[in-house]
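> take a look and give me a structure for this.
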Amino acid sequence: MMPFYFLPKASRLPVTLSLAASLSVLALSRPAAAQSAAAPGQFALKVSGYGNASGAATGSQPDAGGGGLGEAEVELTPQYRTASGTVLAIRGVANVQGVTSDPNSAYRASIPEVSLFAIGDFGRIEIGERAGFPQSLVGFTPSEIAFTTPGFGPESGARLDPNGGLPTSFLPRGLASRINSLTYLGYAARFYNDASPKIIYLTPRTRSGFYGAISYTPSTVRPTGFTLADGNSVRSGDLEGAISPPRSHDVVQAALVWNHRTEALDLSIGGTYSHANIDASIIPNSQRRSSDSISGGLSATIRDTWSLGISATYDGLSRSPDPISGVRPATRPFGVVASADYVGGPWTVGGYYQHATADSQTLVPAKDSVDIGEFGVSYLLDRNHDLLGQGFHTDVKLFASVYLYRFASDATDTDRIRQSGQVFLTGARFSFY
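Reported below is the predicted structural model:
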């Protein structure tokens, strides 16, 4: 992450800050009207972006930080196409996040991803700071392989899908960090969203529908996580927060996907694997020195109406200490997610269920587990997809969801914590490309 400013405010800052930023993005993008690919021997500039705004109310957590969250992002991709058809490009992303809650507010601007890539008959090669895999692998995912992404929420930024971080942004920081550290389980392999410098290779798709990817990261140099809704004034609550993940070295991620398409069915089956050597010196009582995470799933879209998905993640191959503080065996991290969506005209209705369990990343490890159910609906306002004109495709979406969670933490037979509640969330999204 390369932040170029961060300014806390003592007074209330409207979420419309991010929406105003998105309008500025649109003004800047209009001269770059042509969104068609570059012709052989010519340069072209592709522009895309989005603006998200959401508000939430929470239940069963008296110290939860309900409020509003806004985010805007623009992606610029200047590219050159050679006479042979190979595309050479630079990709840069600028992001601004705004948060409002009592008593303080803040905003932050950053450049979260910068990379160089080439696309041709050989596939795609990319070098730079970005998440694990290009979004072209499966669905409309934010640069990872995922088979259970709900269709009713934002497609990028803080999201409503598992490990998306939007509902937990309105929970106390301690509880939110413990839930967020679990929810990649069942959704994707570990390190899928780490945006440290890396090299990525994506193969071409074979005639039979197979394609794959591999990436290598020398060292994770940026923390993962999401903006919390209360900014600098986030209440930690009565639960100890998770320690930031330690630095990892020699991170390798690999993926293999099979896709089959007919007029009635779009079927994808795939798996991902990640390995890393972990520097666990900053976490007391931890003996973990390596991480091996495997995830797999299946998604099916039937007649462009029903979308069904199921996926699981298992981190039990990772090398862990035999006992935890001499009391109990280490928990083998595991998670599963199942989702279903129905699309009817401009409406999308759906939801997912997730269960995940692992040892907490705290000074005294405990066995954490979470059960999550989320149900949501969205309505696509922009049926013509032409609000900007000049070659841009636009979408305007309204969405709402209810997020139900039940968190449990067991340090010993007598030291147990149980917390549950709801997050009611509404929002709007504008996107263009």
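> rest of the way, CA atoms for contacts and neighbours
OK.
> quick check: buried residues in the longest helix seen in the chain?
Determined from DSSP state H, the single longest helix within the chain is helix 16-29. The neighbour-count check on helix 16-29 (16 or more other Cα atoms under 10 Å) flags 16, 17, 18, 19, 21, 22, 23, 25, 26, 29 as buried.
> max pairwise distance over those residues: which two?
16 and 29 (19.5 Å; Cα to Cα).
> next SSE after the longest helix of the chain?
strand 43-59 (DSSP states H and E).
> pull out the buried positions in that following strand.
43-58.
> by how many degrees do it and helix 16-29 diverge?
Strand 43-59 runs at 170 degrees relative to helix 16-29, counting by axes from the mean of the first three to the mean of the last three Cα atoms, to 10 degrees.
> on contacts alone, who are the packing partners of strand 43-59?
Counting contacts by 3 or more Cα pairs under 8 Å, 6 or more residues apart in numbering; DSSP states H and E, strand 43-59 packs against helix 16-29, strand 67-81, strand 416-432.
> what about the ones you listed, which gets the closest to residue 123?
Among those, strand 67-81 comes nearest to residue 123, with 14.6 Å by Cα to Cα.
> tell me the helices and strands packed up against the closest one.
By 3+ Cα pairs under 8 Å, 6+ apart, strand 67-81 packs against helix 16-29, strand 43-59, strand 87-100.
> now the ones you listed as a markdown table including distance to residue 352?
Below are the helices and strands packed on strand 67-81 laid out as a markdown table (distance: least, Cα to Cα, whole Å):
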| stretch | distance to residue 352 |
| --- | --- |
| helix 16-29 | 28 |
| strand 43-59 | 19 |
| strand 87-100 | 27 |
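> next, the second sequence, to be compared with the first:
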Amino acid sequence: MRNGRTKRFGAIALAASVVLATSVSLAQEPSHDSAGKAAPEPESEPESNGADEGVDDAEAGPARAAESEVREGESGGPPGRRGVKAAPGAAVPELVHAPVSAARANEALRINADIVYPQFVKRALLVYRPAKQKGYREIEFRRGAPGPYVAVLPAELVQSPAIDYTIELERTDGTRQAVFSTRAEPYRVQVPEDGMDSIENALSERLDERRSVFSSRAEYVSFGKSLATVERDDGQLDEREVNDRYYRIEGGYTYRPMRTISEFSIRVGMVRGSAPVPVRELLPGQSEGERFDVGLNYGATSVRFRMHDSWHIDGSMLANVTEVGFSVGTGATLHIGDPYGSKISLGFEAIQTFGLRFFTQVDIQAHERVRVSPIIEATNMPSAEDYGVRLLGEVGLDLGYGFAVAGRGGYQARQATSGGPSGGGTVSYAF
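The predicted structure is shown next:
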């Protein structure tokens, strides 16, 4: 029985060997098409590790595509990714920029941008053209907040009505490319005027952009004869008539910002005259008449403030040297109306030891180039005890090209029985 089983098992093993050999032979034999030609062998696939053996064709395609995208990003992607550098021309630098639509006048303007592939960019340039100018200027973008790249236009360049700009990239190979707008058709940022800018521009245009003024004036004032009380050698008081008069010469410079500070001036001048009271003790070798001589050499500055379109106020300070020493002075004037046209002015001026004056002046713009001004003044200058009243008239004429002249004349008196004339003029040049 044991021999029978052994023979049966041997027969089965032999049959299995024959079948296996036949299968291997068929698998190694090349297939043929209908024409009897052998079909080409399929290309061999790259060897895969054990983890890939369970991935079918549907899953392998997207996996390989994702792997390909990652490798492309590594070869030339944005900053922050690792990998080999891309071949020249494989990546083009780009700009990410949100344009600014409007800006405030006289405030710095920040232009922000981001650069894709900055490793291929040598410089990023903001090319801008300020208002009312023809040529372009350049500012280089820098790292900064809120960034990542920022270019800052200074406040003095941000002026109404607008500012134009474009952005250009200069690549590492030296070529330059406009990536946002162009110089031929730049992007425009609107810069609206604020109220003060509008006022300044309107006044400046009205004055032909002439903000600086040089001026000189001279005036002679006589109150006629006044009675002066003097003490004689015997101690008795005596009255005598003296000439009550003075003249004034002054030169000045004025600049007109035409904003909250409408204008400011500096002036230098001198005054000489005789007062109706003795201003100092009689010195040895000095005549009695010299006791009544007065004068001062002064320097002054004044500022005009704009409170409203029709309300302006001047404030002034004065330092001077008189016949009795150093003294100071001050003054103020309120202007109601057009500062460079028809208006009324109310003011005063006080100079230590020399006197005080109050005045009102009405400027009437009779013609585009002609101004007529009646003036009333009350003063105790020079160094008088009594006030006198002055009635004056002034006519101003605009000669054009910045030149202007004015002439004044009138009459004044301290006493009903005596008075005298006055006259003077002003010459100015504005540029």
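> TM-score for these two?
Between these two chains, after superposing, the TM-score reads 0.30 (TM-score structural alignment, normalised by the length of the second structure); 169 aligned residues with a Cα RMSD of 5.0 Å.
> circling back: would you format the buried residues of helix 16-29 of the first structure as CSV with distance to residue 406 of the first structure included?
What follows is those, written out as CSV (distance: Cα to Cα, whole Å):
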residue, distance to residue 406 of the first structure
16, 32
17, 33
18, 32
19, 33
21, 36
22, 35
23, 39
25, 39
26, 41
29, 44
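> which of these lies closest to residue 409 of the first structure?
residue 18 (36.1 Å).
> nearest to residue 302 of the first structure, out of the helices and strands packed on strand 67-81 of the first structure?
Across those, the minimum distance to residue 302 of the first structure, taken as Cα to Cα, is reached by strand 43-59, at 28.1 Å.
> and the closest one with strand 87-100, angle?
Going by the same axes, to 10 degrees, strand 43-59 of the first structure makes 30 degrees with strand 87-100.
> now the angle from strand 43-59 of the first structure to strand 67-81?
With the same axes, to 10 degrees applied, the angle from strand 43-59 of the first structure to strand 67-81 works out at 160 degrees.
> now the angle from strand 43-59 of the first structure to strand 416-432?
Going by the same axes, to 10 degrees, strand 43-59 of the first structure makes 140 degrees with strand 416-432.
> and residue 96 of the second structure, how many residues sit next to it?
When neighbours are defined as other Cα atoms under 10 Å, residue 96 of the second structure has 12 of them.
> so it sits against residue 115, correct?
Yes - under the contact definition of Cα atoms under 8 Å, residue 96 of the second structure touches residue 115, with a separation of 6.1 Å.
> could you dump the helices and strands packed on strand 43-59 of the first structure to a markdown table with distance to residue 339 of the first structure?
Listed next are those as a markdown table, based on distance: least, Cα to Cα, whole Å:
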| stretch | distance to residue 339 of the first structure |
| --- | --- |
| helix 16-29 | 30 |
| strand 67-81 | 25 |
| strand 416-432 | 19 |
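> out of the ones you listed, the one nearest residue 398 of the first structure is which?
strand 416-432 (4.4 Å).
> show me what the closest one is packed up against.
By 3+ Cα pairs under 8 Å, 6+ apart, strand 416-432 of the first structure packs against strand 43-59, strand 394-410.
> and it, which residues are buried?
Judged by neighbour count (16+ other Cα under 10 Å), strand 416-432 of the first structure contains these buried residues: 422, 423, 424, 425, 426, 427, 428, 429, 430, 431, 432.
> would a markdown table of those residues with distance to residue 3 of the first structure be doable?
Compiled in a markdown table, the buried residues of strand 416-432 of the first structure are given as follows (distance: Cα to Cα, whole Å):
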| residue | distance to residue 3 of the first structure |
| --- | --- |
| 422 | 32 |
| 423 | 29 |
| 424 | 31 |
| 425 | 28 |
| 426 | 28 |
| 427 | 26 |
| 428 | 26 |
| 429 | 24 |
| 430 | 24 |
| 431 | 23 |
| 432 | 24 |
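> between the residues you listed, which is closest to residue 117 of the first structure?
Residue 117 of the first structure lies nearest to residue 432 out of the buried residues of strand 416-432 of the first structure, by Cα to Cα, at 21.8 Å.
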